[in-house]
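> Okay, here's the prediction I keep looking at, along with the sequence it came from:
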Amino acid sequence: MTKKRTNKYKKHIKQSPGSIVYTGENPTEKLFINAFDYGPNFINELELKSVEDAFNFKQTESVSWININGLNHIKDIEKVGKHYNLHPLILADIANTSQRPKIDVYDDYIFVVLKMLYYDENENIKIEQISLVLGANYVLTFQEIEGDVFDNVRERLRLENGRIRTLGADYLLYALIDAIVDHYYIVSETMGNKIEDLEDLLFNGEIKDDLSQQVLSLKKEVLKVRRSIFPIREIISRIEKNEHTLINPNSIQYYGDIYDHVIQLSDSIDIYREMIWSLMDMYMTTISNKMNEVMKVLTIMASIFIPLTFIAGIYGMNFDNIPELHYKYSYYILWVVMVLIFLGMIFYFKKKKWL
């Protein structure tokens, strides 16, 4: 049964520019907000009951990270956007889960869209959009569902002597982007292992019924990962080249480290893409070889029985003047001749290395 495809863009039809429309697949997700407010000598980790509780962090001298889970809560996203003076187009991009990774630079804040990648327990790739807003002393993150790849960042924030506690919001943005990119390595490694396993199956001639589906599925995964990773080069490049007051010049070198990682990942994805095409060619070649083997056996069998059928046909005709027709050993002589022809052809085929 063919899987029904959904069109996320239909939700934008007849909507005015800047309208906030949730395009994800979790319309019943609960709103969950947690926050880290910290400085060199203190840290407060809070679970907020409403978006209004997040408004006070904008005016503090400490650095704050406010993480909002539940993009289906449009009204709450609008409240956050209004308080933090976010452009309506930014809010629309936050709710649009099919948004391409990008960066928008404004006077008071920087907006970044990225994709979090991970494999579930069945090794199916999952892609979740995350939007980040960098302000003077805060970072806002918007996620579709609860659960992310930032546990390591949270642990570093809880450490009293951690570097992240002594630096500003721009370093926090770097740490969050770096956590996302680092998780790409896990996805890349898993994908590489899956490709190598399929290569081993093909080299060993183990053609399973669903092998073509596995190759096609891997091809789609590589393309999804490629679309998620490649735009990050442009994002980091713009951060490095843009002399924005929100980015401390001392933090630029950290972003350069992310750029190096993205280049390395991009090269790996390109290699995997070529390997997938090679797998498809190898699969078709293997199938063709197996078909040739079958045709070879059938051709040899037909070649053996053609002269035997010819002899049997001659002696099956109803004529009185056929030699040895009434000879009592004719039947046995015929069998001896046919067996000798059979063995002679088998010997000839083996000598020619066709068998």
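Sure thing, it's come through. Residues are numbered from 1 along each chain as shown.
> CA atoms for contacts and neighbours, from now on please.
OK.
> Helices of the chain, residue ranges please.
74-83, 88-95, 151-158, 169-203, 211-229, 231-241, 252-315, 330-351 (DSSP state H).
> Which elements pack onto the last one?
Contacts defined by 3 or more C-alpha pairs under 8 Å, 6 or more residues apart in numbering; DSSP states H and E place helix 330-351 against helix 252-315.
> and the helices of the chain, which is most packed in?
Of all the helices of the chain, helix 88-95 carries the top mean neighbour count, a mean of 20, counting by mean count of other C-alpha atoms under 10 Å.
> the inter-axis angle of it versus helix 74-83?
140 degrees (axes from the mean of the first three to the mean of the last three C-alpha atoms, to 10 degrees).
> Show me what helix 88-95 packs onto, helices and strands only.
Where contact means 3+ C-alpha pairs under 8 Å, 6+ apart, helix 88-95 is packed against helix 74-83.
> what's the helix it packs on packed up against?
helix 88-95.
> The helix it packs on: how far from the chain's middle?
Averaging C-alpha positions (C-alpha atoms, centre = their mean, to the nearest Å) puts helix 88-95 25 Å from its chain's average.
> Same list (the helices of the chain) but as a markdown table, adding distance to D108.
Below are these laid out as a markdown table (distance: least, C-alpha to C-alpha, whole Å):
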| stretch | distance to D108 |
| --- | --- |
| helix 74-83 | 13 |
| helix 88-95 | 13 |
| helix 151-158 | 25 |
| helix 169-203 | 13 |
| helix 211-229 | 27 |
| helix 231-241 | 15 |
| helix 252-315 | 19 |
| helix 330-351 | 82 |
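> Compare these and report which one is nearest to T60.
helix 169-203 (12.4 Å; C-alpha to C-alpha).
> Quick one: list the elements packing against the closest one.
With 3+ C-alpha pairs under 8 Å, 6+ apart as the test, helix 169-203 has strand 110-119, strand 125-134, strand 138-143, helix 151-158, helix 211-229, helix 252-315 packed against it.
> can you put these in TSV and add distance to I33?
Formatted as TSV, the helices and strands packed on helix 169-203 follow (distance: least, C-alpha to C-alpha, whole Å):
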stretch	distance to I33
strand 110-119	19
strand 125-134	14
strand 138-143	9
helix 151-158	15
helix 211-229	26
helix 252-315	27
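> Tell me which of those sits nearest to D200.
Per C-alpha to C-alpha, nearest to D200 of the helices and strands packed on helix 169-203: helix 252-315, 10.3 Å.
> Just the angle for that closest one relative to helix 231-241, thanks.
160 degrees.
> Compare the helices and strands packed on helix 169-203 and report which one is nearest to L334.
helix 252-315 (8.3 Å).
> so that closest one versus helix 330-351, what angle?
160 degrees.
> and the angle for helix 252-315 with helix 211-229?
160 degrees.
> Provide a list of residues in contact with the residue nearest to the spatial centre of the chain.
The residue lying closest to the centre of the chain (C-alpha atoms, centre = their mean) is E221, at 3.0 Å. Residues in contact with E221, defined by C-alpha atoms under 8 Å, 6 or more residues apart in numbering, are I125.
> here comes the other one, which I'd like you to weigh against the first:
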Amino acid sequence: RTIPALPDMQIRCHGIDPNGLMFDCSSKDALRGAKRGKGNFWIDIDADERDADELRAWLGDLNLPLFFLSVIAERSETWSTQVVAFKKSALAVVRFLPQKESAEYETHMAALCLPNLLMTFTSAPRSEAGDLYSTLHDYMHGEERLPTPTASGVLLALLRFHIDRTSRSMRRLRKHVLKVDEIMDRNVANVSIDVIIDAKDELLRLLACAEEQNECLVALERAEADTEGLDFVHLKGSLGVLIATTSAMERMALRLEKQVADLRQRYEGHQQEKINRRLAVLTVLSAVFLPLTLFSGIWGMNFSYMPELNSPYGYFLALFLMVVTASSMIFYFWRSGWFD
């Protein structure tokens, strides 16, 4: 039977031919073909921000494993990366980058893996689910995208698609950090702290995504022996490459984390240097005006037996003495490097 869609829900069904090429089909053909073992199929369903009770009631009609139903029926923001293996099926939930990569929310893909059928639920918001699927559709329907024409091959191709997106974002961030580092080498004042903080936030988000993707791949590799829902017999190399890729991304992220920390340290050092320079100027001004204030205070007492006050040139001599004193002190501070 066909899978009835809820209002605004998108259900997309695909078959896989023996050459590894995908074609669109109906949900009825996909379910019937998978049940009879006549081919391999992939069904993708939007599991967006709709009401949990509504989604749970709809999922109950699909006769899915109860554990899988309990995970998918929860609000998408509660999903977390995990792999659970059953005798006839396996559940894999993996985090991936949103279509708008600067978005702060998390998106996940939950995959129910059966011997001839892969059913995926994506938690992307409705506002971007269409654009994300359009990109994914073009990718999956390309030639030689599937390592094997099986449901497990489709799963690895989907994971590779999202891992490649994470890897590209990581490389873009690395290029951006190197550019900021180059600018700071020329003039630290040309970089604001907001640029460094944004880079750090982006890095932490990418690192979290890469770690969870690596966690999912390693768990899938180990879960294969306990379930009929996964078949990586001819996919060991492809799975190993994906694990190596995510591990390399983690190492790159850790190196970038050190670089970003160094950028922040250099920025804070520059700010401290500016503060110290201003304090040095204030110290010089205080030191210069201290003797001038002393002279003014003494002469301001205006005692009658102060002979210099009775001199016709006393005022000019006092000003001259103050100027000489101030100039001498400024020259001394300059020679001592206080203005460097």
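Happy to help now that I have it. This structure is a prediction, so every number in the text was calculated from the model and none was measured.
> So after superposing, what's the score?
The TM-score (TM-score structural alignment, normalised by the length of structure 2) is 0.81; 320 aligned residues with a C-alpha RMSD of 3.1 Å.
> picking that back up, D37 of structure 1 is nearest to which of the helices of structure 1?
helix 151-158 (9.6 Å).
> ok, and what's touching that closest one?
38, 43, 162, 164-165, 175-176, 179.
> from those, which single one is nearest V63 of structure 1?
Using C-alpha to C-alpha, Y38 is the member of the contacts of helix 151-158 of structure 1 that sits closest to V63 of structure 1, with 5.5 Å.
> wait, isn't that closest one in contact with V63?
Yes. With contact defined as C-alpha atoms under 8 Å, Y38 of structure 1 reaches V63; the gap is 5.5 Å.
> Between the two, which is the more surrounded one?
Taking other C-alpha atoms under 10 Å, Y38 of structure 1 and V63 do not tie; V63 has more neighbours (25 against 20).
> and the more buried one, what pairs with it in structure 2?
Alignment note (TM-score structural alignment): V63 of structure 1 maps to N40 of structure 2.
> on that earlier part again, closest one to A136 of structure 1 among the helices of structure 1?
The nearest among these, by C-alpha to C-alpha, is helix 169-203 at 6.9 Å.
> And the closest one, how far out from the chain middle?
10 Å.
> how much does that helix deviate in direction from strand 125-134?
Going by the same axes, to 10 degrees, helix 169-203 of structure 1 makes 170 degrees with strand 125-134.
> Tell me which residue of structure 2 lines up with the residue nearest to the centre of structure 1.
For E221 of structure 1, the residue aligned by TM-score structural alignment is E202.
> Please apply the same query to D120 of structure 1.
That one, D120 of structure 1, aligns with K100 by TM-score structural alignment.
> what does K102 of structure 1 give?
Checking TM-score structural alignment: K102 of structure 1 goes with Q82.
> same thing with T309 of structure 1?
Aligned partner of T309 of structure 1 by TM-score structural alignment: T293.
> Against K353 of structure 1, how distant is the equivalent of Q271 of structure 2 over in structure 1?
When structure 1 is aligned by TM-score structural alignment, the residue opposite Q271 of structure 2 is I287. I287 of structure 1 is 22 Å from K353 of structure 1, where distance means C-alpha to C-alpha, to the nearest Å.
> residue contacts, L176 of structure 1?
Counted by C-alpha under 8 Å, 6+ apart, L176 of structure 1 has contacts 150, 153.
> follow-up on the earlier one: not counting residues beside it along the chain, what's closest to the match of V63 of structure 1?
N116 (4.7 Å; C-alpha to C-alpha, 6 or more residues apart in numbering).
> What does I239 of structure 1 correspond to in structure 2?
Aligned partner of I239 of structure 1 by TM-score structural alignment: L220.
> since we're on the residue nearest to the match of K102 of structure 1 when sequence neighbours are not counted, how many residues are nearby?
Counting by C-alpha to C-alpha, 6+ apart, V93 is the residue found nearest to Q82 of structure 2 once chain neighbours are left out, at 5.2 Å. Neighbour count of V93 of structure 2, defined by other C-alpha under 10 Å: 24.
> I'd say V93 of structure 2 and T78 touch.
No. Counting by C-alpha under 8 Å, V93 of structure 2 does not reach T78; the two are 11.5 Å apart.
> what residues are shared contacts of the two?
With C-alpha under 8 Å, 6+ apart, V93 of structure 2 and T78 have no common neighbours.
> re earlier: can you tell me which of the contacts of helix 151-158 of structure 1 is closest to N56 of structure 1?
Looking across those and measuring by C-alpha to C-alpha, the closest to N56 of structure 1 is Y38, at 13.8 Å.
> how about the closest one, what's its partner in structure 2?
So, by TM-score structural alignment, Y38 of structure 1 is matched to I16.
> Skipping its backbone neighbours, what lies nearest that match in space?
M22 (4.6 Å).
> Contacts only, for that neighbour.
14-16, 140-141.
> ok, how many other residues are close to D320 of structure 1?
D320 of structure 1: 9 surrounding residues under other C-alpha under 10 Å.
> wait, what's in contact with it?
Contacts of D320 of structure 1 (C-alpha under 8 Å, 6+ apart): none.
> Alignment lookup: it to structure 2.
Per TM-score structural alignment, D320 of structure 1 is aligned with S304.
> one step back: relative to F111 of structure 1, how far out is the residue nearest to the centre of structure 1?
27 Å.
> Out of the contacts of helix 151-158 of structure 1, which comes closest to I74 of structure 1?
Taking the contacts of helix 151-158 of structure 1 together and measuring to I74 of structure 1 by C-alpha to C-alpha, the closest member is L176, at 24.0 Å.
> ok, back up a step: burial check on the equivalent of the residue nearest to N40 of structure 2 over in structure 1, number of neighbours?
Under the alignment (TM-score structural alignment), N116 of structure 2 pairs with N137 of structure 1. N137 of structure 1: 20 surrounding residues under other C-alpha under 10 Å.
> so N137 of structure 1 sits right up against A169, yeah?
Yes. Counting by C-alpha under 8 Å, A169 is a contact partner of N137 of structure 1 at 5.4 Å.
> Please enumerate the shared neighbours of these two.
Counting by C-alpha under 8 Å, 6+ apart, the common neighbours of N137 of structure 1 and A169 are 63-64.
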